[in-house]
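**Q** Quick one, what's the 3D model for this:
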Amino acid sequence: MARLYDNRKRILVTGGAGFIGSHLIDRLLEQGHDVLCIDNLFTGTKRNIDQFHNHSRFEFMRHDVTFPLYVEVDEIYNLACPASPVHYQHDPVQTTKTSVHGAINVLGLAKRLGCKVFQASTSEVYGDPVVHPQPEEYWGNVNPIGPRSCYDEGKRCAETLFFDYHRQHGLEIKVARIFNTYGPRMHPADGRVVSNFIMQALRDEPISIFGDGSQTRSFCYVDDLVEGLLRLMATGPEITGPVNLGNPAEFTIKELAEKAIEMTGSKSDIVYRELPRDDPKQRQPDIALARRTLDWQPAVDLEKGLGWTIDYFKALLPELADSR
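**A** A predicted model of the protein is given here:
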């Protein structure tokens, strides 16, 4: 695969032991860079980075981004933050601090080093949208005091900080709004719909749909997402984002549940539960900006990506059964 960088860099990835972070590290090492992975292992796991530990260009540091960090690097990817409702609502104050204090700390580091810095933002900044699909110009419909606001408003504030550092200090920033992403290395108990449905289907347990299943989501395979992150980071200073990165193919939650049952050969039934407060009814990215500025669009369809993800969770089942 062609390299997107002209020379070898030392790159910091915060949240690097997480689902997306570990796949990003895969690609950065493949491209010949040195990678410093920072993670406090709150939701990240050593399993995701075990394969890197004997790699001569990989280094791991256990650290919480809510505290300042003093390292020497050429670029920074800030991915540190719990991303599933189960995890980010477990300690909502810490979730907000991770987004806000974490952004302040990585921006301060980038300012001192004079280096490019990337922020992993989220489609959750759009809240429960009244515009569909969601373009980057849409300001969102977010409840600032609801149970999801620790994540939604934390990420919105992080975007504010990134653009203020850019305007005030001339810092070169890149901001991506990441839509629902799935694939191997997802946490099996993270509460997100893809991992939930696959794990329930593999165990022949009832598949829980919250609401009537008519709400929609758009699912992007992790390799496609990482390709978008790399392309955004490789752009010149004139492109800051925010840029939507996600798959515009839209599915209802019920359709996803039925596909999980079909592809696993499960005997699971579907059961319906009360829809959580502030849960978005629709989520679909407008990726016209990514197509135009990054020449990027997803290549992996849902059925193919789900197949690879199901294979990953199948391989985990014996280990998970032993730990129950």
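**Q** hey, let's count contacts and neighbours off CA atoms from now on
**A** OK.
**Q** Tyr272 and Leu29, how far apart?
**A** Separation of Tyr272 from Leu29 (CA to CA, to the nearest Å) stands at 43 Å.
**Q** the more surrounded of the two?
**A** Neighbour count, other CA atoms under 10 Å: between Tyr272 and Leu29, Leu29 has more, with 18 against 14.
**Q** what sits against that one?
**A** By CA atoms under 8 Å, 6 or more residues apart in numbering, Leu29 lies in contact with 35, 57-58.
**Q** which secondary structure element contains it?
**A** Applying DSSP states H and E as the criterion places Leu29 in helix 19-30.
**Q** Do a quick rundown of the strands in the chain.
**A** 10-14, 34-39, 58-62, 75-78, 116-122, 173-178, 181-182, 207-210, 216-218, 220-221, 243-245, 250-252, 270-273 (DSSP state E).
**Q** for comparison, sequence B:
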Amino acid sequence: MFRERTRILVTGGAGFLGSFLCERLLAQGCHVICADNYFTGSRDNIAHLLDNPYFEVIRHDVTIPLYVEVDRIFNLACPASPIHYQFDPVQTTKTSVHGAINMLGLAKRTKARILQASTSEVYGDPAVHPQREEYWGNVNPIGPRACYDEGKRCAETLFFDYHRQHGVAIKVIRIFNTYGPRMHPRDGRVVSNFIIQALAGEPITLYGSGEQTRSFCYVDDLIDGMIASWIPARSMSAP
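**A** Purely as a prediction, here's the structure:
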């Protein structure tokens, strides 16, 4: 998929998804730089990669510019569960917005392709089901989840404007509920809640009427999709 020793920056690389992405990219022969501030990520997630000579780790917050030389950028940095992103909502918005600006600036300078890990939350509380990409959503801009919903929506805006205005080659993927090893056991999301309660012999919590639907994706399949999105025939190349 990538040329040998392609230099790739993964922000949020010590997180649940980021650690699996780093692992896969290294297996493909890439030189991987993992940047993470460890707010929700953990060095335990990447401990098995630290001896790889083509793996670098930088403790860094994406709200601050980062100066590295790379060919590709995967921007995964942002707490994703309500428990974590509502802990410091102002910082969550900064991570999405300032982080996008800083990573897009880096991509512009280095002429790197950049992927934004967006979210199904950009659809808000959708009035249609299932959501299609052309559906613009139904988002409450002042609610307790807005720091994440609107932060990610603004990040998407920035990505497309950097593409239109500066010719930056972008990818934006909207991730739905993903589960697998290395999930934070107390992140408050559906699958982890079910597993923790089942292991403890507790009643399994169903919110609301219990008739709502969810789209679940196993982490390996998501990483497959992330990497496959760089297939040249489907890339959004700079003009």
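**Q** TM-score for these two?
**A** TM-score for the superposed chains, counting by TM-score structural alignment, normalised by the length of structure 2: 0.96, backed by 237 aligned residues with a CA RMSD of 1.2 Å.
**Q** quick revisit: just send the contacts of Leu29 of structure 1 back as JSON lines, with neighbour count and distance to Gln168 of structure 1 too.
**A** Shown next, in JSON lines, are these (neighbours: other CA atoms under 10 Å; distance: CA to CA, whole Å):
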{"residue": "Val35", "neighbour count": "26", "distance to Gln168 of structure 1": "29"}
{"residue": "Arg57", "neighbour count": "15", "distance to Gln168 of structure 1": "34"}
{"residue": "Phe58", "neighbour count": "19", "distance to Gln168 of structure 1": "33"}
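**Q** Go through the residues you listed and say which is closest to Val93 of structure 1.
**A** Val93 of structure 1 has its nearest neighbour among the contacts of Leu29 of structure 1 in Val35, at 29.5 Å by CA to CA.
**Q** separation between that closest one and Arg10 of structure 1?
**A** In terms of CA to CA, Val35 of structure 1 sits 6 Å off from Arg10 of structure 1.
**Q** before we move on, what about Ser208 of structure 1?
**A** Per CA to CA, Ser208 of structure 1 is found 44 Å from Arg10 of structure 1.
**Q** Who has more neighbours out of those two?
**A** Ser208 (20 against 17).
**Q** I'd assumed Leu256 was in contact with the more buried one.
**A** No: under the criterion of CA atoms under 8 Å, Ser208 of structure 1 makes no contact with Leu256, lying 11.6 Å away.
**Q** burial count for Phe313 of structure 1?
**A** Close neighbours of Phe313 of structure 1, defined as other CA under 10 Å, add up to 21.
**Q** That one pairs with which position in structure 2?
**A** In structure 2, nothing lines up with Phe313 of structure 1, judged by TM-score structural alignment.
**Q** Kindly report the same for Tyr138 of structure 1.
**A** Using TM-score structural alignment, the partner of Tyr138 of structure 1 in structure 2 is Tyr135.
**Q** Quickly note the distance from the closest residue to that match other than its chain neighbours to Arg189 of structure 2.
**A** Excluding its sequence neighbours, the residue lying closest to Tyr135 of structure 2 (CA to CA, 6 or more residues apart in numbering) is Tyr123, at 7.6 Å. Distance, Tyr123 of structure 2 to Arg189 of structure 2, by CA to CA: 18 Å.
**Q** more neighbours, those two?
**A** Set side by side, Tyr123 of structure 2 and Arg189 show more neighbours around Tyr123, with 21 against 18, by other CA under 10 Å.
**Q** pretty sure the more buried one contacts Asn140?
**A** No: Tyr123 of structure 2 is not in contact with Asn140 according to CA under 8 Å; the separation is 10.1 Å.
**Q** re earlier: can I get the contacts of Leu29 of structure 1 in a markdown table including distance to Arg292 of structure 1?
**A** Below are the contacts of Leu29 of structure 1 laid out as a markdown table (distance: CA to CA, whole Å):
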| residue | distance to Arg292 of structure 1 |
| --- | --- |
| Val35 | 29 |
| Arg57 | 34 |
| Phe58 | 33 |
